[in-house]
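Asks: Predicted model and sequence follow; I will ask about them next.
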Amino acid sequence: MTYRADNARYDTMQYRRSGKSGLKLPVVSLGLWQNFGGTRDYPSAMEILGYAFDQGVTHFDLANNYGPPAGSSEELFGQVMARDFRPYRDEMIVSTKAGYNMWPGPYGEWGSRKYLLASLDQSLKRMGLDYVDIFYSHRFDPDTPLEETMGALAHAVKSGKALYVGISSYPEQQTREAHRILKEMGVATTIHQPSYSMINRWIENDKTIDACGELGIGVIAFSPLAQGVLSGKYNRGNTNGARGDNPNSTLRASHIEPRVLEAVDKVGEIAKARGQTMVQLALSWVLRRKEMTSALIGVRTLDQLKDNLGVLNNLDLSDEEVAAIDEATAGGQMELHPRPQGWLR
């Protein structure tokens, strides 16, 4: 049975402009990082992706290495695009990235022009697309001149293979420099994708989010639930069937230390008082910042997606609630910061 999008799909979703660009994203975007690889069958994938689009989630975020195995998320999304989403391509924002290891040898990762442009061609082939809407440098490469990395992004735009470009997990100084270089090439840095949550505030601590606001760069937060920690599912040490037991997981023992879980318990009380789930409160908190364009979620089930989308019913946080969250999470910060080898990607 051919998918037909809901006529009411734009009735409830909210959209925000990405920085000073003309691009608008839904406040909740769907990422295909760890749950749409080789172990996901087509019907269950389409159930989630179709429902998301029916609710106004127009942005689907991928990367060359998403799976497992690497590349399989893009392949699956390519099948969905060919079989069900093709009529709606112009209503969708599809993003991908390159930066992490994809193939053997010296040209299979990091930030060289050789790697980035070859990877983009591979991604387009896997997804069956002529272009992506956003192409990211997935991580800063300390050994390649930033002019070369940004030059590759600029080429992707000027060749028509990407409409917009962005950076992911770049610290403040490198964010400013990337923006400057791209601007000189006549290309905007449209968006930055960092990790960000109420227990992972590195973009506040090193002023990356302030730099984005100043420069007109949109921000889309990945891991707003801190790899599921802020869903509360680890509070009793139960990781069965979750990322804690998955050998491919990037969740670490340090992310579920007692001090972190104690903070999560306190946040749960605040959520309860607001009539929200912890997931919804965590998303409300990320989206409270004026610089924030969207929160990027990852889900395994349709019920999880519905829970996440419930944030639309109550996005506003009072100053008192923000202060209470600050106090509750003060002792539970993960104290993460991007490193060249990458964080959680």
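Replies: Received, thanks. Numbering: from 1, shown residues only.

Asks: alpha carbons only for contacts and neighbour counts from here, please
Replies: Fine.

Asks: Can you tell me the SS state at residue 190?
Replies: strand (DSSP: H, G, I helix; E, B strand; the rest coil).

Asks: For it, give me its contacts.
Replies: Neighbouring residues of residue 190 by Cα atoms under 8 Å, 6 or more residues apart in numbering: 18, 19, 20, 21, 164, 165, 166, 216, 217, 218.

Asks: now those: which count as buried?
Replies: 18, 19, 164, 165, 166, 216, 217, 218 (16 or more other Cα atoms under 10 Å).

Asks: just checking, which of those residues belong to strands?
Replies: Using DSSP state E, the subset of these located in strands is 164, 165, 166, 218.

Asks: Out of the buried ones among the contacts of residue 190, which comes closest to residue 144?
Replies: When the buried ones among the contacts of residue 190 are ranked by distance to residue 144 (Cα to Cα), residue 166 comes first, at 17.2 Å.

Asks: from what I can see the closest one touches residue 191, true?
Replies: Yes. Contact between residue 166 and residue 191 holds when scored by Cα atoms under 8 Å: they sit 4.7 Å apart.

Asks: if I read this right, residue 124 contacts residue 130, doesn't it?
Replies: Yes. Counting by Cα under 8 Å, residue 124 does reach residue 130; the two are 6.4 Å apart.

Asks: okay, those two: which has more neighbours?
Replies: Neighbour tally, residue 124 and residue 130, criterion other Cα atoms under 10 Å: the higher count belongs to residue 124, 20 against 11.

Asks: just how off-centre is whichever strand or helix holds that one within its chain?
Replies: Using DSSP states H and E, the element containing residue 124 is helix 113-127. The chain centre lies 19 Å from the centre of helix 113-127; the measure is Cα atoms, centre = their mean, to the nearest Å.

Asks: Put this next to the previous one:
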Amino acid sequence: METLLTKVQLRPLGRSDLSVSPLGLGCWQFSRGSGIVGRYWSNLTDDDILEIVRVSLTGGMNWVDTAEIYGGGKSEQALAQVLDRLKQEGSPHAAPLIATKWWPLLRTAGSITATIDERIACLGGREIDLYQIHQPFSLSSIASEMKAMAGLVAAGKIRYVGVSNYSVKQMTEAHRILKTYGLTLVSNQVKYNLLHRSIEQNGTMDAAKELGISIIAYSPLQQGILTGRFHQDPSQIASVSRIRRMQSGLDEGSMNRSRPLIDCLSGLAGKYGVTPGQVALNWLIHYHGDTVVAIPGASKVRHARENIGAMAFRLSREELELLNEVSWSALKK
């Protein structure tokens, strides 16, 4: 069966030999409702997770992103289990590229080396293609962290190094230090979408382009706002957890400011026969060329289908610029 993977143009992840689909599957929602971070999402069943992963990989995604803090390894374990099942079924999509992250809170760089075997075990012994420092706030220096990560590459434990939530200064320093080990910083995973564009104002995007570092955009739909569903039916806001409402811009003022953008997304969606969320994702992965890739999550199979459908068309340059202008207008109000 022909899949989107045969049609999607893969792109290099940073200056590595990893070729990835513009969208990968974010796996935060596989945390089994465990831990502070995991409780952000409802608990999905094994069958839910299997079908979400199956649809995502069969549909064209060739990489997944998870983390130690997502349920204390439970997201990694859930992912490994469904990949095992796909392998048993003989699926040709049972071996995606895997990105995961080390959690630095109240830890030193020594923990990077000490816990890597646990990460690999949670992933069922699979190779870690991209290992990322999840946040820039460990008890050690960036130099110590990058030394530890370089050691893991040399030991064959991981293939490439990335970071997450690093400022332009921190990202540039990490890149400089890795170069002394003959390595390059492949990626910086940050929040980025049409309603959250701070990396374009603080120098992070420009530096990433200059250094050949990929931006991995998380929360690419601003927790669902860019799908338009909350504007279409505001009563749905009541079903969103309080913490998500506080962080996502679901208050009345923010919703009013973002409405022109949602209207623009909806208009383009009608033209292409897609959804507003798919238009928002398409803008994200094309506006800056190949620099930005994104990791939308999916807590339902239909979300997975919508995600892969966002790679099946391409906005024109004029349409990309229109969304750029309407987006900045909404953010400046």
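Replies: Perfect, I can see it now. Nothing here was measured: the structure is a model prediction, and the numbers come from that model.

Asks: export the buried ones among the contacts of residue 190 of structure 1 to TSV and tack on distance to residue 246 of structure 1?
Replies: Below are these laid out as TSV (distance: Cα to Cα, whole Å):
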residue	distance to residue 246 of structure 1
18	34
19	36
164	34
165	32
166	30
216	38
217	35
218	32
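
Asks: which residue ranges form the helices in structure 1?
Replies: For structure 1, the helices defined by DSSP state H occupy 42-54, 72-80, 113-127, 146-158, 172-184, 202-205, 208-215, 258-274, 278-287, 302-309, 319-329.

Asks: what's the closest non-adjacent residue to residue 93 of structure 1?
Replies: residue 59 (4.5 Å; Cα to Cα, 6 or more residues apart in numbering).

Asks: What's that neighbour aligned with over in structure 2?
Replies: Per TM-score structural alignment, the equivalent position to residue 59 of structure 1 in structure 2 is residue 63.

Asks: What's the local residue count around that match?
Replies: 23.

Asks: how about it, what does it touch?
Replies: Contacts of residue 63 of structure 2 (Cα under 8 Å, 6+ apart): 20, 21, 24, 25, 57, 96, 97, 98, 99.

Asks: switch to 6 Å and redo it
Replies: 24, 96, 97, 98 (Cα atoms under 6 Å, 6 or more residues apart in numbering).

Asks: Alignment lookup: the first one to structure 1.
Replies: Alignment note (TM-score structural alignment): residue 24 of structure 2 maps to residue 29 of structure 1.

Asks: separation between that match and residue 91 of structure 1?
Replies: 14 Å (Cα to Cα, to the nearest Å).

Asks: who's more crowded, these two?
Replies: Neighbours of residue 29 of structure 1 and residue 91, each counted by other Cα under 10 Å, are more numerous for residue 29; the result is 25 against 14.

Asks: Let me know how buried the spatially closest residue to that one that is not a sequence neighbour is, in neighbour terms.
Replies: Leaving out its chain neighbours, the residue that sits closest to residue 29 of structure 1 by Cα to Cα, 6+ apart is residue 296, at 4.8 Å. The number of residues packed near residue 296 of structure 1 is 24, by other Cα under 10 Å.

Asks: surely residue 296 of structure 1 meets residue 222?
Replies: Yes. Judged on Cα atoms under 6 Å, residue 296 of structure 1 makes contact with residue 222 at a distance of 5.0 Å.

Asks: returning to that earlier point: buried subset of the contacts of residue 63 of structure 2?
Replies: 24, 96, 97, 98.

Asks: For residue 52 of structure 2, state which of the residues you listed is nearest.
Replies: Nearest member of those to residue 52 of structure 2, counting by Cα to Cα, is residue 24, at 12.3 Å.

Asks: and the gap between the residue most central in space within structure 2 and residue 226 of structure 2?
Replies: When Cα atoms, centre = their mean is applied to structure 2, the residue found nearest the centroid is residue 295 (2.8 Å). Relative to residue 226 of structure 2, residue 295 of structure 2 is positioned 15 Å away (criterion: Cα to Cα).

Asks: same question, residue 257 of structure 2
Replies: Taken as Cα to Cα, the span from residue 257 of structure 2 to residue 226 of structure 2 is 13 Å.

Asks: Pick out whichever of the two has more residues nearby.
Replies: residue 226 (27 against 17).

Asks: quick one, what contacts the equivalent of the more buried one over in structure 1?
Replies: With TM-score structural alignment defining the correspondence, residue 226 of structure 2 maps onto residue 230 in structure 1. By Cα under 6 Å, 6+ apart, the contact list for residue 230 of structure 1 is empty.

Asks: ok, average deviation of the helix holding residue 124 of structure 1 from structure 2?
Replies: Its aligned residues in structure 2 lie a mean 1.9 Å from helix 113-127 of structure 1 after superposition (mean Cα distance after the TM-score superposition for structure 1).

Asks: which strands and helices sit next to that helix?
Replies: helix 72-80 (3 or more Cα pairs under 6 Å, 6 or more residues apart in numbering; DSSP states H and E).

Asks: List the contacts of the helix it packs on.
Replies: Outside helix 72-80 of structure 1, the residues that reach it (Cα under 6 Å, 6+ apart) are 36, 37, 38, 66, 67, 126, 127, 128.
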